[in-house]
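> attaching a predicted model along with its sequence, questions to come.
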Amino acid sequence: MCGIVGLFLKDEALRPDLGRLLSEMLVTMTDRGPDSAGIAIYGAETPGRTKITVQSPAPARDFPGLAEALAAATGSAVEIARRDTHGVLTVAEDAAAAVRAALTTVAPEVRVMGVGAAVEIFKEVGKPADVVRRFGVAAMAGTHGIGHTRMATESAVTTLGAHPFSTGPDQCLVHNGSLSNHNNVRRVLRHRGARFETENDSEVAAAYLTDAMAGGRDLGAALAGALADLDGFFTFVVGTRSGFGVLRDPIACKPAVMAETDAYVAFGSEYRALAGLPGIETARVWEPEPATVYFWDHARAA
């Protein structure tokens, strides 16, 4: 039993409030999963630059001088913005791969949470209120975001086991449910070169989408493929550079509710996560259908 939230802003006037609204939604879901929590925020982009969100178990040791060491190792300028146990590295787009490779030797205990032009991913062990406070999420602006609060059932309570899980550049996934065939899928994906850092079945779902898209499928086709290839009960909410999508399994026993107005589209595991949103009284509220891919995209709306 975990809690998922998502918020896609149509109204640009709401963008400064994204972090605050998403934080409030997530905190409301605390009793669905108080073990760990995380949020992905899609914020401002800088042309030609990529953001690499990293996490350290010992930030006081790893973060001082990290940008300078990476710059020396790669010959490319690196900036770092520290947020508690996480840091957001900003690098030239064409240097991102080299910086990620250099991390393994410059700071081997630092882990990459996500990479992209827009996304920043923050997750830690603890209750949602504590996690969003530590990272200052309420002050973050952006176009859309997703969040998750976890009740661990099949793997340890760790930072790496928290959601969201990255599924590619500017793309990540949160999951409520349980996959019954994740060990078999993990073995298949390992044979194809995938690497796993946890025993979490949600990491398998994220790796499945990454593998499917690497094989030429777009996100919609990859999500549709999950209906055939992933067994169990699940609700996925996926964030991308320009939008977010929702998918429930064919039985859809996990709770889910959506709301849409002229200003936003919102998702919550329960309606109470949406109850504080502006204009919710006049929103179109519905339960997403089983085995149906929903997607909202700023690029298509532009």
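Arrived safely, thanks for sending. None of these values were measured; they are calculated from a predicted model.

> hey, let's count contacts and neighbours off CA atoms from now on
Noted.

> for residue 20, which non-adjacent residue is spatially closest?
Closest residue to residue 20 apart from its sequence neighbours, by Cα to Cα, 6 or more residues apart in numbering: residue 138 at 3.8 Å.

> try this one next to it:
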Amino acid sequence: MCGIVGLFLKDKSLEPQLGELLSGMLGTMCGRGPDSAGFAVYGEGEKGETKLTLRAAEGYDFKALAAKLGDGIDVVARATHAVLTVPAGREAEIRAQLAEVAPDVTVVGAGARMELYKEVGMPTDVAVRFDLAKMSGTHGVAHTRMATESAVTTNGAHPFSTGLDQCLVHNGSLSNHRTVRRNLEKAGVKVQTENDSEVAAGYLTWRMKEGRTLGEALEDSLNDLDGFYTFVVGTESGFGVLRDPIACKPAVMAETDQYVAFGSEYRALAGLPGIENAKIFEPEPAKVYFWDRAAA
């Protein structure tokens, strides 16, 4: 089952509303996945800095943790998550420190602009818990999960991120993810959970490390990933969509001069501004769709 939504803004004037719009889209997908939810938002970033999104137990003192890591570390806590902003040149050092002084804290995402949040619970509650409606940015993706093949845990919730400013949400199932996982391990790409969706995210990271663009990596996945799936992917500057060659999972898109939007069902798009004038279409099977701010 599961539900996916994504929103890529072309119109800068809508950026303060990104979180509010994405929250509304996410809320309509509760029926497709009430077990857990998550989202990634691409907001402002500063040159020379990296955002590390951390997750820990309820009530964890993230400010005290930041103090242990030394000067020049900014922290913003949101419920069970926090975003540490660190000098980009110290990222590896900070990760090593975290592993030593806070082994119970997980890094769920990293990048110049991406912040990533996910938890168990109704999608509407998860959105409120992390104040999604108050976030601004250029684009974002979100996911509601119905756990049919693994336990209902935060680790199993989407999005999954295995590369800087890169994340993936997935509706479907991969039949060869064990084989792909072994190949990723040999290539040095870490996959931390048992979820096949993280394997898909890791696959894209692996191909891009080999010099492929995201679009090319998505094309490669049509040959290397077996199963039925819809992927919605976010990068620092872009937003991509891919359905498998059979395309049995539902998907609908809307495009206007102001935005591109994706939903597992049309009702996720119905509340967007100007939707009555949008080009509404179903993405074709085995076709890569990608929009990039850098090319705008």
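Nice, I can see it. Everything numeric here is computed off the predicted structure, so don't read it as measured data.

> returning to that earlier point: quick one: map the residue nearest to residue 20 of structure 1 onto structure 2.
Following TM-score structural alignment, the counterpart assigned to residue 138 of structure 1 within structure 2 is residue 133.

> what secondary structure does the residue nearest to residue 20 of structure 1 sit in?
Look at residue 138 of structure 1: counting by DSSP: H, G, I helix; E, B strand; the rest coil, its state is helix.

> that one: how many residues sit nearby?
The tally of other residues near residue 138 of structure 1 (other Cα atoms under 10 Å) stands at 17.

> before we move on, what about residue 59 of structure 2?
9.

> tell me the contacts of the closest residue to it other than its chain neighbours?
The shortest distance from residue 59 of structure 2 to any residue that is not its chain neighbour, by Cα to Cα, 6+ apart, is 7.0 Å, and that residue is residue 80. The contact partners of residue 80 of structure 2, by Cα atoms under 8 Å, 6 or more residues apart in numbering, come to 55, 56, 57, 58, 59, 60.

> returning to what we had before: from residue 201 of structure 1, how far out is the residue nearest to residue 20 of structure 1?
Separation of residue 138 of structure 1 from residue 201 of structure 1 (Cα to Cα, to the nearest Å) stands at 29 Å.

> and what of residue 46 of structure 1?
For residue 46 of structure 1, the distance to residue 201 of structure 1 under the criterion Cα to Cα works out to 34 Å.

> walking through the stretch 1-150 of structure 1, point out its strands one by one.
In order along the chain, the stretch 1-150 of structure 1 carries the following strands (DSSP state E, counting those that start in this stretch): 3-9, 36-42, 49-55, 78-83, 86-92, 111-116, 119-125, 144-150.

> looking at the ones you listed, which is nearest to residue 293 of structure 1?
Go through the strands of the stretch 1-150 of structure 1 one by one with Cα to Cα and the one that ends up closest to residue 293 of structure 1 is strand 3-9, at 15.0 Å.

> can you tell me what sits against the closest one?
So strand 3-9 of structure 1 is contacted by 15, 18, 22, 25-26, 29-30, 32-33, 143-150, 174-176, 237, 243-244, 263-269, 273, 296 (Cα under 8 Å, 6+ apart).

> can you tell me which of those are in helices?
18, 22, 25, 26 (DSSP state H).

> same list, those, but as JSON lines with distance to residue 94 of structure 1 please.
As requested, these are exported to JSON lines (distance: Cα to Cα, whole Å):
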{"residue": "18", "distance to residue 94 of structure 1": "29"}
{"residue": "22", "distance to residue 94 of structure 1": "32"}
{"residue": "25", "distance to residue 94 of structure 1": "36"}
{"residue": "26", "distance to residue 94 of structure 1": "35"}
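
> so which of these comes closest to residue 73 of structure 1?
The shortest distance between residue 73 of structure 1 and any of those, using Cα to Cα, involves residue 18 and amounts to 36.0 Å.

> pretty sure the closest one contacts residue 144?
Yes. Under the criterion of Cα atoms under 8 Å, residue 18 of structure 1 is in contact with residue 144, at a separation of 6.9 Å.

> neighbour count winner among those two?
In this comparison of residue 18 of structure 1 against residue 144, neighbours counted by other Cα under 10 Å, the higher total goes to residue 144 at 29 against 24.

> contacts only, for the more buried one.
Applying Cα under 8 Å, 6+ apart to residue 144 of structure 1 gives the contacts 6, 7, 8, 9, 18, 41, 42, 43, 243, 244.

> what about the corresponding residue of structure 2 for residue 257 of structure 1, distance to residue 163 of structure 2?
With TM-score structural alignment defining the correspondence, residue 257 of structure 1 maps onto residue 252 in structure 2. Using Cα to Cα, one gets 27 Å for the distance from residue 252 of structure 2 to residue 163 of structure 2.

> what's the answer for residue 184 of structure 2, then?
On the measure of Cα to Cα, residue 184 of structure 2 and residue 163 of structure 2 end up 13 Å apart.
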